[in-house]
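**Student:** what follows is a predicted structure for the sequence shown.
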Amino acid sequence: MTSILMYANWLEQSKTDWWYFPVKKADRCLVRFRGHLIVQRDSGLIAPSTATQRMRDVINFYRWLRANGFLTSDWPLWKEKFVSINFTNAVGFDRTIAVQTTDLAIKNRKLNIEKLEDGLIPVSAEDRDKILEFARDNASWETYLFLMLGFYTGMRIGTLSDLKVETLRRAVPDPQSRDLYKIAIGPGARPSVKTKFGVTGFAWITKPHLELILIYVDSQQRQDRVSKAKEQNKNLVFLTRHGNPYTTGNTEKSSALNVEMHNLRKKSKATGNNFLEGFYFHRSRATFATQLAILLVPIAGVVNALAIIKDALLHKDEATSLRYIKFIERTPAKAKIANEFSRVFLSILSEGRSDDE
């Protein structure tokens, strides 16, 4: 149903009818949607597997429409194909099965893009500051605070949405720094706060950020939302304007925050800024982790930095944390290579122009 919803949203945005199948193949709704998914995949906005699955789901939806007589077309919607897949069964015999597919299917090909945990791509510190400044002036208070906490604590949307007022009030100063506090999160915390894989630990938060969140907790704006909330949700720090949690269950997706981020990107684009293009909330976590690694490695060394990053982001294992360290170690080398390539290439072009002149 998520795939069908994404398809419905695209139909509305592109002003396309779901039954539009003209003679010209390139103009058909499914062909255009396929192209849209490929662009999103190649831009790194969705994973290759997501593009493959969404196209498959939409095609299956149309199979159901045709089978139940809701859609008829004078032209074939797609070309059916059968692909043979060879495999060896449990007792060692080679078997072949035929799988039905179509010419609209999108192959699940991995992109040659360097990504981190959960396929995330960080933004630069400069763009982070621009995003926060723009959100402060153009978004709701809640959206700004979500982004601020994402960028400066690395907590996921599911964790931030489940923060309790007591969680913040019980924050304890870090013994190593008077301006740094720790808040307990995870199923073992009191009160409990949802975390991915049910890991219990501490998230870092600076004193100014903690004070700002506590100001919001006591604000009239939040109290208006609390008045609309169910009793079991009144203690949540963040509630939608209807008094509902931003996420439900164990999901890491928030339709309310997605809508607000979409509106924020539109406002940014309208002002001629592009720093929000392709930005989604979950990238704030990767940005926090990479900036933390940049600060820690020169001071503490790789081994100590690895342990600190693992604790700060509540990773299950060190392999995930190590990706960030390798990422920041490779980045300067890539930048140096790119700059040297540009210098040499531009000098060659300059010499070529001189010869022509």
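**Tutor:** Right, received. Where do you want to start?
**Student:** CA only for contacts and neighbour counts going forward, please
**Tutor:** Will do.
**Student:** excluding covalently adjacent residues, which one is nearest to Pro173?
**Tutor:** The shortest distance from Pro173 to any residue other than its chain neighbours is 4.3 Å, reached at Tyr181 (CA to CA, 6 or more residues apart in numbering).
**Student:** what is the neighbour count of that neighbour?
**Tutor:** Per other CA atoms under 10 Å, the neighbour tally for Tyr181 reads 23.
**Student:** how much space between it and Leu149?
**Tutor:** Using CA to CA, to the nearest Å, Tyr181 is found at 13 Å from Leu149.
**Student:** mind listing what's buried along stretch 294-307?
**Tutor:** With burial defined by 16 or more other CA atoms under 10 Å, the residues of stretch 294-307 counted as buried are 294, 296-297, 302, 305-306.
**Student:** so what touches it?
**Tutor:** Contacts to stretch 294-307, defined as CA atoms under 8 Å, 6 or more residues apart in numbering, come from residues 293, 318, 321-322, 325, 328.
**Student:** going along the chain, name the helices of the stretch 201-350 of the chain.
**Tutor:** Assigned by DSSP state H, counting those that start in this stretch, the stretch 201-350 of the chain shows helices spanning 207-217, 220-226, 255-270, 283-312, 318-356.
**Student:** how about whichever strand or helix holds Arg136: buried residues?
**Tutor:** Assigned by DSSP states H and E, Arg136 belongs to helix 125-138. The neighbour-count check on helix 125-138 (16+ other CA under 10 Å) flags 128, 131-132, 134-136 as buried.
**Student:** nearest to Asp118 among those?
**Tutor:** Arg128 (19.4 Å; CA to CA).
**Student:** ok, the closest one - contacts?
**Tutor:** Arg128 touches 151, 287, counting by CA under 8 Å, 6+ apart.
**Student:** redo that, cut-off 10 Å
**Tutor:** Taking CA atoms under 10 Å, 6 or more residues apart in numbering as the contact definition, Arg128 lies against 122, 134, 147-148, 151, 275-276, 284, 287-288.
**Student:** now swap in Leu149 and tell me
**Tutor:** For Leu149, the contact set (CA under 10 Å, 6+ apart) comprises 143, 155-157, 160, 204-206, 209-210, 213, 284-285, 288.
**Student:** which of the helices or strands spans it?
**Tutor:** Using DSSP H and E, Leu149 falls in helix 141-153.
**Student:** against that first model, consider the following:
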Amino acid sequence: MILAKCQAKVVSSPLMQRKLLKGFLLQRMVASLPMKSNFRVRIEVIRKLECYEPSTIEPVGGHVCRVAAKGCDYYRHSAQDVAHDVFYHYPVIVDPDGSPWVEANRYLLSRLNAIVPAKHRTLESIASDLAHFRQWLLEEEIDFLTISSRPRARPTYRYCAYLHDEIRFGKLKAQTAKRRMSSLQNFYRWIEGDGVKFELPLWLENDEALKFKDARGFQRSKSVKSTDLTRSFRVVKSTNDYSEYIDDGGKLRPLPRDEQMALVAALNAIGNTEMILAFFFALATGARLQTVFTLRRQNFLGEPYQGAVSHRIKVGGGTLVSTKYAKQMVLLVPLFLYRRVQVYLNSERCQRRISSSKHVYPESGEQYLFLTRAGQPYYMADNDPFTFLYRSPPRGNAVTQFIRQQLKPELYRQGHDFEFRFHDLRATFGMNLLEDRLVGHPLDDISAQNQPNFFRLLMYIRQRMGHTNLATTERYLNYQKNYKLAAHLQYGYEDHLESLLKAVEGCCELD
């Protein structure tokens, strides 16, 4: 069975949605396919999904459409129940026999009803969780709408037990299992809201107080719904303040100064201009990969103010440059780096890559700053009008491939063996920024004797790194105090042990 790849016509009423899901499919190659062990539930992605309501009433300026199978005509009206008329990279859950899973796909459609509809990556994540559940249902021959009188025999509890078995056998992480169970519960909640009534409860639910720190660092709490299913997957977070990693949207490892120098030497040896500039940009601004590789030419066309040492670039919501959660922020680009990027823009190498690009934007300045040799972006912004041309838009895979296939081997050739990811440059920027501000002013002295200066330091780092939560910024300060202290003590202890071992070696032979 093949799904329509380029465009699909979608309607918003429940009755028409049921018809639409069957209309997604092209003519079947066979009437039905028998269940086979190698056939699995899969997700097909429609690159461009058009949402509208069919009607026999002709709108002003409307055009007639024809349903090939029925041989009848209709007109397209703007859909009233969705925020946008077009949605890119829409996932569809398909059963092994090629037919769509109606209820799950209607649920995914409902996620487009919000004022700000779910992003395609969010929808694909939900679709992946539900496809996993569907595969389990088919293998166990379970009807997900049939609720047993025995609680542990109900689909939700049986699936929960299955996920726990997967965790126990090391096939699944607890955090992933908890996410899948949460997706399943939201699906069942939608089913109940859509009119399906279950005589018995699918889980036990109660209110819990969730404690957190707000953007200003104050302790807050809010009431959230909790179920016995998701509670069974509680993930205990590590509280190791002496770890070599910082939790900042992932486990990041700030690179020591010697590793930074080794990284620069390896990049210079490889000679990839785009990677050299991109890595330096991340080191100098703390920008994430998605921000660095969605920078545009227009961001480097302006002239800095007279006497300025850095140039301000606005990124995030309202710009063409992507940030996490579309957060608006300003990057301070050192003038020496800004000038080098301007030189690169006028280079033959850059012009050659731009001419190879198949994407022609209304303004030449909207073209990405960094392009591959084939003229493709390393990372495509969500608001890019050409995303629908890709089954999977570029998301930095080429950068990861460069690190794995070229950078790490070069580091190893030069005698360095340390783990590294592009995102670690962000943590490295944060620690460099902190240490530069602490020159001659130990952190303990600032925090203990001069609270205003300590708070200003905290706010400065938070602003430069674009942290929403102040607790994230505090982790950098804790890292600077705790990890380096622990490393210093560990080295001292190891030297002590080595001296003891040498004393033993003097008394007896050790093979």
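**Tutor:** Nice, I can see it. Keep in mind the model is a prediction, meaning the values are calculated, not measured.
**Student:** confirm for me that the residue nearest to Pro173 of structure 1 is in contact with Thr167.
**Tutor:** No: the pair Tyr181 of structure 1 / Thr167 is not scored as a contact, 11.7 Å apart, by CA atoms under 10 Å.
**Student:** quick one: which two of the contacts of stretch 294-307 of structure 1 are the most distant?
**Tutor:** Pairwise distances across the contacts of stretch 294-307 of structure 1 (CA to CA) peak at 15.9 Å, for the pair Glu318 and Ile328.
**Student:** contact partners for the residue nearest the centre of structure 1?
**Tutor:** Nearest to the mean C-alpha position of structure 1, by CA atoms, centre = their mean, lies His282 at 3.8 Å. Going by CA under 10 Å, 6+ apart, His282 of structure 1 touches 118-122, 147, 150-151, 154-157, 252-253.
**Student:** any idea which of the residues you listed is closest to Ile59 of structure 1?
**Tutor:** Lys253 (24.4 Å).
**Student:** can you pull out the helices in the stretch 101-250 of structure 2?
**Tutor:** 102-110, 120-140, 155-168, 174-193, 228-231.
**Student:** closest one to Asn206 of structure 2 among the ones you listed?
**Tutor:** Closest to Asn206 of structure 2 of the helices of the stretch 101-250 of structure 2 is helix 228-231 (CA to CA; 8.6 Å).
**Student:** give me the stretch of structure 1 that the closest one matches.
**Tutor:** Across structure 1, nothing matches helix 228-231 of structure 2 (TM-score structural alignment).
**Student:** can you list contacts of that helix?
**Tutor:** With contacts defined as CA under 10 Å, 6+ apart, helix 228-231 of structure 2 is touched by 156-157, 159-161, 177-182, 185, 202-206.
**Student:** and it, how far out from the chain's middle?
**Tutor:** Its chain's average C-alpha position is 25 Å from that of helix 228-231 of structure 2, according to CA atoms, centre = their mean, to the nearest Å.
**Student:** tell me which residues of that helix come out buried.
**Tutor:** In terms of neighbour count (16+ other CA under 10 Å), helix 228-231 of structure 2 has its buried residues at 229-230.
**Student:** relative to Glu357 of structure 1, which of the buried residues of stretch 294-307 of structure 1 is nearest.
**Tutor:** Ile294 (46.9 Å).
**Student:** quick one: what's aligned to Glu211 of structure 1 in structure 2?
**Tutor:** By TM-score structural alignment, Glu211 of structure 1 lines up with Arg339 in structure 2.
**Student:** ugh, wrong one, I meant Gly243 of structure 1
**Tutor:** Aligning on TM-score structural alignment places Gly243 of structure 1 opposite Gly375 in structure 2.
**Student:** again, but for Tyr7 of structure 1
**Tutor:** Counting by TM-score structural alignment, Tyr7 of structure 1 has no partner.
**Student:** also Gln221 of structure 1?
**Tutor:** By TM-score structural alignment, Gln221 of structure 1 lines up with Arg349 in structure 2.
**Student:** so how many other residues sit close to that match?
**Tutor:** 13.
**Student:** who touches it in this structure?
**Tutor:** Applying CA under 10 Å, 6+ apart to Arg349 of structure 2 gives the contacts 273-274, 373.
**Student:** please apply the same query to Lys173 of structure 2.
**Tutor:** By CA under 10 Å, 6+ apart, Lys173 of structure 2 lies in contact with 163-164, 166-167, 233, 235.
**Student:** off-centre distance for stretch 270-281 of structure 1?
**Tutor:** The chain centre lies 14 Å from the centre of stretch 270-281 of structure 1; the measure is CA atoms, centre = their mean.
**Student:** again, but for stretch 135-143 of structure 1
**Tutor:** Worked out by CA atoms, centre = their mean, stretch 135-143 of structure 1 lies 19 Å from the chain centre.
**Student:** next: stretch 108-128 of structure 1.
**Tutor:** That offset, for stretch 108-128 of structure 1, works out to 9 Å (CA atoms, centre = their mean).
**Student:** between the buried residues of stretch 294-307 of structure 1, which is nearest Asp356 of structure 1?
**Tutor:** Nearest to Asp356 of structure 1 among the buried residues of stretch 294-307 of structure 1, counting by CA to CA, is Ile294 at 46.1 Å.
**Student:** kind regards, and thank you for your time.
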